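J.: Have a look at this prediction, sequence included:
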Amino acid sequence: MSRRWLFADQLGPHFLDDRRQPVLLIESKAVFRRRVHHRQKAHLILSALRHRAAELGDQARFLRTETYAEALRKVREPLEVRHPTSRRALEFVRRRDGVTVLPPRGYLTSLEDFADWADDRRGALRMEAFYRFARVHHGVLMQGDEPVGGRWSLDTENRQPPPKQADRLDVPAPPMPKEDDIDAEVRADLDRWEREGIRFVGRDGPRRFPATAKEAKSRLRHFLRHRLAMFGPYEDAMLAGDPWMAHSLLSSSFNLGLLDPMEAIRGAEQAYRKQGAPLPSVEGFVRQILGWRDFVWHLYWYFDAGWQRSNALAARRSVPRWWTELDADAVDARCLSDVLADVRDHGWVHHIPRLMVLGNYALQRGWRPTELGAFFHTSFVDGYEWVMTANVVGMSQYADLGRMTTKPYVSGGVYINRMSDYCGGCRYDPKKRLGEDACPFTAGYWAFLARNRDRIPGNARMARAMKQMERLSDLDAVVAQEKQRGNDPP
């Protein structure tokens, strides 16, 4: 029996076909030398890897080395490995003698089935169409040949702003892991690595995300029982005092391979069919996993490698240091300051702060998409290259002019005001685009449209905004104002 090499994002029991199969685990220090990672992300990865080694005991050979190549020189037996999650890693394992690459696991639709679906499409690929295909293909939330409830997407019912006068959602808090001796060892090693010159950003723990399959399954069960019902209506809402809202906090568990996505999907489906969980919440959760997560995974492999370097809006500014260092205290704009602080303190925010605060601000300023993708990759506990290529380069920054989205995800401060409680305590006015108290998002929105009016393709969803921009009497002054603001923190 060949030894199964498990990467640090392939740690769940579903990555082994035979529970008795010998395993190879490698901890590479060079990964953290190459790029500056969030301290809590480094802790989570190392904790998960070491916990898996402890679970497997003598079944696993666990090597801690500077590089993967150094570790593999110590292994003489044949190895097999599941398809890695980055092109660089895939090329690396394919170059090794004696290593067999198996099909990927941890995703629902196979590479071949996605390619067949995508090859049959004409024009740009869209998640909504793929999601329908996947629902039918995998028999999820179906009633015969039709979707349960008669509609494929209930997204329109899941866009409520946060409850007024509420500091937090009225929902049980997510269960947090209890650190153990392995976490203490990881923390001591990271402290030592920092003294040796390896640098991290963000603040240290406590560890807030699962490092074992047992912890991930416990969080999933709690979410399905206590938080799922509130997830749907408020999945796009933001509250300054509630970074978790009703989200599952399972993205890092899926991306570390601790949790089988189908287990979560079937659990949500059962919560609807047997426990009466609201269908909009269940469908919204399923869509995030079966639809969006699988979709961005497959686009990473289906599109050519050059897609990652797309920059069709000619964004030339470098991402500033105050941003990459998570210097939230340098920022006056309340929404941006609070979201950067959450990334600094937790290594995580949910999808709307990522898209409509961080991504929106970066898009308006014209920051290089590849630099921004690297920031999300290294600063978020669930960040990986395959995730961030689509989510940042393709969706958030519209750098490919719509290969996967219908329009830029850009908005002024009015959207943030509607979907959060940030604007009430901010020095900037979301209704103003010009002047000292002009909201940087509102002003940035119009400056972005003016700068890219000849680059953004004609689009029915953007036509109204473009016409409104052309009628602004103060547009030139707004553009000049934003140019003067430059990359300084707002």
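T.: It's in. Values in this document were obtained by computation on a predicted structure and should not be read as measured data.

J.: Could you use CA atoms for every contact and neighbour count after this?
T.: Will do.

J.: Give the helix, strand or coil label for residue 136.
T.: helix (DSSP: H, G, I helix; E, B strand; the rest coil).

J.: another one to put next to it:
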Amino acid sequence: MSRRWLFADQLGPHFLDDRRQPALLIESKSVFRRRAFHRQKAHLVLSAMRHRAAELGDQARYLRTETYADGLRQVSEPLDVCHPTSRRALDFVQRQGRVTVLPARGFVTAMTDFADWADGTRRSTLRLDTFYRFARLRHEVLVEGTDPVGGRWSLDSQNRRPPPKKAGRVAVPNPPMPREDDIDAEVRADLDRWEREGIRFVGRDGPRRFPVTRREAQIRLRHFLRHRLSAFGPYEDAMLSTDASMAHSMLSSSFNLGLLDPMEAIRGAEKAYRADGAPLPSVEKFVRQLLGWRDFVWNLYWYFDAGWRDSNALAARRTVPQWWQEIDADVVRAHCLSDVLDGVRSRGWVHHIPRLTVLGNYALQRGWRPDELVDWFHRSFVDGYEWVMTANVAGMSHFADLGRMSTKPYASAGSHLDRMSDYCGGCPYDPKARLGENSCPFTAGYWSFLHRNKDRIRDNPRMARPLKQLAQLADVEAVAAQERQRGSDPP
């Protein structure tokens, strides 16, 4: 039997063929030496690897080396590995010659099945909605024969409530928090020592907030399905400065570390609807995120060519500024951006709506390079990996591929933030103003972005109305000049 090489995002039992299979885990210090990762992400990954090695005991060989190559030189027996999650890792494995690459695990729709579906669409663009229907039917999730449960494939129209601003939070119990142990203490001490040796991190250290073992992840999943799922759908697109997690599952890092198989969560949500009476709109939304969105962007990363990550069709040429790279929320006055950046700095995590409508939206409007943002999101979030951030940035928020996977740029003005969050109250900027000292950087940035890119997006039918509104603005040149002067300075 070959020894199974487990990467740091392949830590669940479903990455081994049986409970006795010998395993190899390599902790490569050079990964953290090359780029500045968030301190809490580094802690999470190392803690998860070391906890998995402790669980496996003598079944696992755990090597702490400078590079993966150094570790592999210490292993002479045959190795196999489940398909890695990045092109760089796959290329490295294939260059070894002696490592057998197995099909990917940790996702629902196989790469071959996705490729057959994508090839069969015979379209230049691929859309989540059509893939999601295919996946629901293929895996028989929330369907009755060939029809969706409830009669509609998407129930998004019932899941767009503004946040409960008066209450200040969604009325659900907080997710269970893990307890740190001796392994966490060892990891923290090692990271402190690495910093003294010159390895640099961004963000702040803090108590571990996310699971590092399958048991911890299962406890959080069960709690979510029982206590938080019902409220997930209605407020899924909303934000509150006083409620960072709202009703989100906070399980993305557990799926991306491989601690949970997504299908067990999907079936758990389906059971919550069929047996326990959970509201269908919330269940459908959660299933859409896992079976639809997560599998869609994973498969697109491999289906599209390697150049997709470097797409830049909107000619965003500005480099990401230092204050953003360092996650310096203190220099920002705009309430929404300051709070969201502070969440990244303090936790290494904010849920996906502030990532898109605040962080991605702001960077898109400023014309920052999408490839640099893919890297920043990858390093700065505990659940960040290249395969998902390529789609989130190059494909979605930045529209850098001109619509290979989404229908329009994820751009919005301050009015949208005002409607879907509590951020605008007390902010020094006016979400209705696009010109002047108190003009909202998102409102001014939105019109400046449209002005700058009107020729590139004029043929997009979903942008016809905004571009018509742009043509009617008498002050658009002044707004564009104002935003050029502001540049990439913190707002």
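T.: Here it is on my side, so go on. Predicted, not measured: the structure shown is a model, and the values here were computed from it.

J.: Post the TM-score for the overlay when you can.
T.: For these two chains in superposition, a TM-score of 0.99 is obtained (TM-score structural alignment, normalised by the length of the first structure); 490 aligned residues with a CA RMSD of 0.6 Å.

J.: what sits against residue 173 of the second structure?
T.: Going by CA atoms under 8 Å, 6 or more residues apart in numbering, residue 173 of the second structure touches 227-228.

J.: Average separation of the helix or strand hosting residue 222 of the first structure from the aligned part of the second structure, please.
T.: Applying DSSP states H and E as the criterion places residue 222 of the first structure in helix 213-222. Helix 213-222 of the first structure differs from its equivalent in the second structure by a mean of 0.3 Å after superposition (mean CA distance after the TM-score superposition for the first structure).

J.: For the helix or strand just after that helix, give me the average deviation versus the second structure.
T.: The first helix or strand that comes after helix 213-222 of the first structure along the chain, using DSSP H and E, is helix 228-231. Mean deviation of helix 228-231 of the first structure from its aligned counterpart in the second structure after superposition (mean CA distance after the TM-score superposition for the first structure): 0.4 Å.

J.: what residues does helix 228-231 of the first structure touch?
T.: Defining contact as CA under 8 Å, 6+ apart, one finds that helix 228-231 of the first structure is touched by 171, 245-248, 277-278, 281-282, 285.

J.: ok, now stretch 449-465 of the first structure?
T.: If you take CA under 8 Å, 6+ apart as the criterion, stretch 449-465 of the first structure is touched by 312-313, 401, 406-407, 466, 469, 475, 479.

J.: again, 10 Å this time
T.: With contacts defined as CA atoms under 10 Å, 6 or more residues apart in numbering, stretch 449-465 of the first structure is touched by 312-314, 364, 366, 398, 401-402, 406-408, 410, 444, 446-447, 466, 469-470, 475-476, 478-479.

J.: Buried only: go through those for me.
T.: 313, 364, 366, 398, 401-402, 406-408, 410, 444, 446-447, 466, 469, 475, 478-479 (16 or more other CA atoms under 10 Å).

J.: Restricted to strands, list these.
T.: Counting by DSSP state E, no part of these is found in strands.

J.: Now go through those and say which are in helices.
T.: Under the assignment DSSP state H, these contribute 364, 444, 446-447, 466, 469, 475, 478-479 to helices.

J.: ok, the residues you listed vs residue 196 of the first structure, which is closest?
T.: Among these, residue 364 lies closest to residue 196 of the first structure (CA to CA), at 38.3 Å.

J.: wouldn't that closest one be in contact with residue 440 here?
T.: Yes: with contact defined as CA atoms under 10 Å, residue 364 of the first structure counts as touching residue 440 (9.3 Å).

J.: overlap in contacts of these two?
T.: Taking CA under 10 Å, 6+ apart as the contact rule, residue 364 of the first structure and residue 440 both touch 412, 482.

J.: the helices in the stretch 51-200 of the second structure, which residues?
T.: Along the stretch 51-200 of the second structure, counting by DSSP state H, counting those that start in this stretch, helices occupy 68-72, 87-96, 111-121, 128-139, 182-196.

J.: Specify, as a residue range, where stretch 241-261 of the second structure falls in the first structure.
T.: Using TM-score structural alignment, stretch 241-261 of the second structure corresponds to residues 240-260 of the first structure.

J.: Spit out the contact partners of residue 469 of the second structure.
T.: Going by CA under 10 Å, 6+ apart, residue 469 of the second structure touches residue 447.

J.: how far away is it from residue 336 of the second structure?
T.: Counting by CA to CA, to the nearest Å, the separation of residue 469 of the second structure from residue 336 of the second structure is 25 Å.

J.: What is the burial count for residue 286 of the second structure?
T.: The number of residues packed near residue 286 of the second structure is 23, by other CA atoms under 10 Å.

J.: ok but it is inside a helix, no?
T.: Yes: assignment of residue 286 of the second structure by three-state DSSP places it within a helix.

J.: Surely it is in contact with residue 247?
T.: No: look at residue 286 of the second structure against residue 247 with CA under 10 Å: they stay out of range, at 11.1 Å.
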